[in-house]
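**Q** quick one, structure for this:
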Amino acid sequence: MEKTRQRAPKRISTILVRPQPGKKSRALVQCGPIVVPAAIGRTGRSILKREGDGATPVAAMKLLYGFRRGERPQRLTTPLALSRIRSGMLWCDQAENANYNRLVKAPFKPSHEELKRKDGLYDVCLVMDWNVSSRARHRGSAIFLHLIRPGYQPTDGCVAVKPQDMRRMLPHMRKGTVVRVL
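**A** Here you go, the predicted model:
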């Protein structure tokens, strides 16, 4: 009997995020042949992204790395580096702080987001290079590709997809894969 070898998923160099006509906070994400609905910023897209504006930046952003919840069992296959989210992991979103748009640890008094969320949005959370490698104050922070709220509720500027859609796309993502928001 002949063994069948499973082929590695095709590497996708660019993931496209196209606006959905008539709905400023909705989009379609295309990862190779996979096309899935998504939620984007509550105010839609912007070429002039600012901290707190609720917009998803119109940009080409490389995937850097990601986070996953370890205590919630799920099988994730991806060549992208995923770190386990632990209690006390935070992301600074206070523009005046030296740690702006960086991972920080609790206790941390300046404004921040918790990565270990009760709502599960960051059970899989991929960091896109928006204002990370080269930071500028007030240009926006915590722009992630993460899981969606029920009913495709808008994000604060991120791109969000269903858990099953994230699992389908993850095998094609690597460090440097570009997420291009049109």
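**Q** drop to CA atoms for contacts and neighbour counts, all remaining ones
**A** Fine.
**Q** pick out the residue nearest the middle of this protein.
**A** Per CA atoms, centre = their mean, the C-alpha nearest to the average position across the chain is that of L145, at 1.5 Å.
**Q** my read: it touches W130, true?
**A** No. Using CA atoms under 8 Å, L145 is not in contact with W130, being 11.3 Å away.
**Q** what's the offset of the helix or strand harbouring A27 from the middle of its chain?
**A** Secondary structure assignment for A27, by DSSP states H and E: strand 23-31. Using CA atoms, centre = their mean, to the nearest Å, the mean C-alpha position of strand 23-31 is found 13 Å from that of the whole chain.
**Q** another for comparison:
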Amino acid sequence: MPCAIGRGGIGLKRGEGDGITPLGSFQIVGCGYRPDRIRLDAPNVHCQPIALTDVWSDDPIDPDYNHCADIRTHQFGHERLRRADPLYDIFVVLNYNFPEAVAGKGSAIFLHKWRNPRHPTEGCVAFREGDLVRILTNWTLKSRVVIR
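**A** Have a look, this model is predicted:
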């Protein structure tokens, strides 16, 4: 499937904000989606609607680093999950530095919708919406996302 990768290429991540898409084999551990924009049926992936207040912590000093948080109580660096653009209409959480996060190792390494073909990400892997839905729909417990 065609995809877009991080502006730093694929490799061993050096740290938060390096733009590198991590090399490896990963499991999908969850998914968020915009129910007002997408209908999603992924029987083998735990998917939940993105709330208006959902953010993802990208601040290494945050005890909730590399986890979802609620903006009403979150006071650290983060990125909003409910965006005006369609990038996170579907986002898929991989088990890179998750759930046991090492501060500064990299956060929010998702599969998500692309801006357009070959437009680099900040370290995620981005796909056409249809391909992303196909990945989720056909996912099994033995499936892996292999990045090389």
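**Q** TM between them?
**A** The TM-score (TM-score structural alignment, normalised by the length of the second structure) is 0.91; 146 aligned residues with a CA RMSD of 1.5 Å.
**Q** the residue nearest to the centre of the first structure -> the second structure?
**A** Using TM-score structural alignment, the equivalent of L145 of the first structure in the second structure is L111.
**Q** isn't that match up against E129?
**A** No. The criterion here is CA under 8 Å, and L111 of the second structure misses it with E129 at 10.5 Å.
**Q** ok, then the element right after whichever strand or helix holds the residue nearest to the centre of the first structure?
**A** Under the criterion of DSSP H and E, L145 of the first structure resides in strand 144-147. Going down the chain from strand 144-147 of the first structure, the next helix or strand is strand 159-161, by DSSP H and E.
**Q** residue range for stretch 119-136 of the first structure in the second structure?
**A** Taking TM-score structural alignment, stretch 119-136 of the first structure hits residues 85-102 over in the second structure.
**Q** over to the matching stretch now: how far is its first residue from its last?
**A** End-to-end distance for stretch 85-102 of the second structure, by CA to CA, to the nearest Å: 29 Å.
**Q** which outside residues touch that stretch?
**A** With contacts defined as CA atoms under 8 Å, 6 or more residues apart in numbering, stretch 85-102 of the second structure is touched by 22, 26-34, 37-38, 65-67, 81-83, 105-115, 132.
**Q** name the residues of stretch 109-121 of the first structure that are buried.
**A** The neighbour-count check on stretch 109-121 of the first structure (16 or more other CA atoms under 10 Å) flags 112, 114-116, 120-121 as buried.
**Q** what do you get for stretch 12-19 of the second structure?
**A** 13, 16, 18-19.
**Q** mind listing which of these are in helices?
**A** Among the buried residues of stretch 12-19 of the second structure, DSSP state H puts none in helices.
**Q** which stretches of the first structure form strands?
**A** Assigned by DSSP state E, the strands in the first structure fall at 14-20, 23-31, 34-39, 45-46, 56-57, 60-69, 82-85, 89-92, 103-105, 112-114, 124-128, 144-147, 159-161, 178-181.
**Q** so which of those gets nearest H172 of the first structure?
**A** Closest to H172 of the first structure of the strands of the first structure is strand 23-31 (CA to CA; 7.7 Å).
**Q** contacts for that closest one next, please.
**A** The contact list for strand 23-31 of the first structure, computed with CA under 8 Å, 6+ apart, reads 12, 14-20, 35-45, 152, 154-155, 169, 172.
**Q** what of stretch 13-29 of the second structure?
**A** By CA under 8 Å, 6+ apart, stretch 13-29 of the second structure touches 5-12, 45-46, 58, 92-96, 104-107, 109, 121-125, 143-148.
**Q** now a ChimeraX select for only the buried ones of the residues you listed.
**A** The ChimeraX command for the buried members of the contacts of stretch 13-29 of the second structure (criterion: 16+ other CA under 10 Å) is given here:
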select :5,6,7,8,9,10,45,58,92,93,94,95,96,104,105,106,107,109,121,122,123,124,125
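**Q** from P79 of the first structure, how far out is the aligned residue in the first structure for V29 of the second structure?
**A** V29 of the second structure maps onto L64 in the first structure, with residues paired by TM-score structural alignment. Counting by CA to CA, the separation of L64 of the first structure from P79 of the first structure is 12 Å.
**Q** have a look at these two and say which one is more surrounded.
**A** Set side by side, L64 of the first structure and P79 show more neighbours around L64, with 20 against 14, by other CA atoms under 10 Å.
**Q** quick one: that one from G52 of the first structure, how far?
**A** 22 Å.
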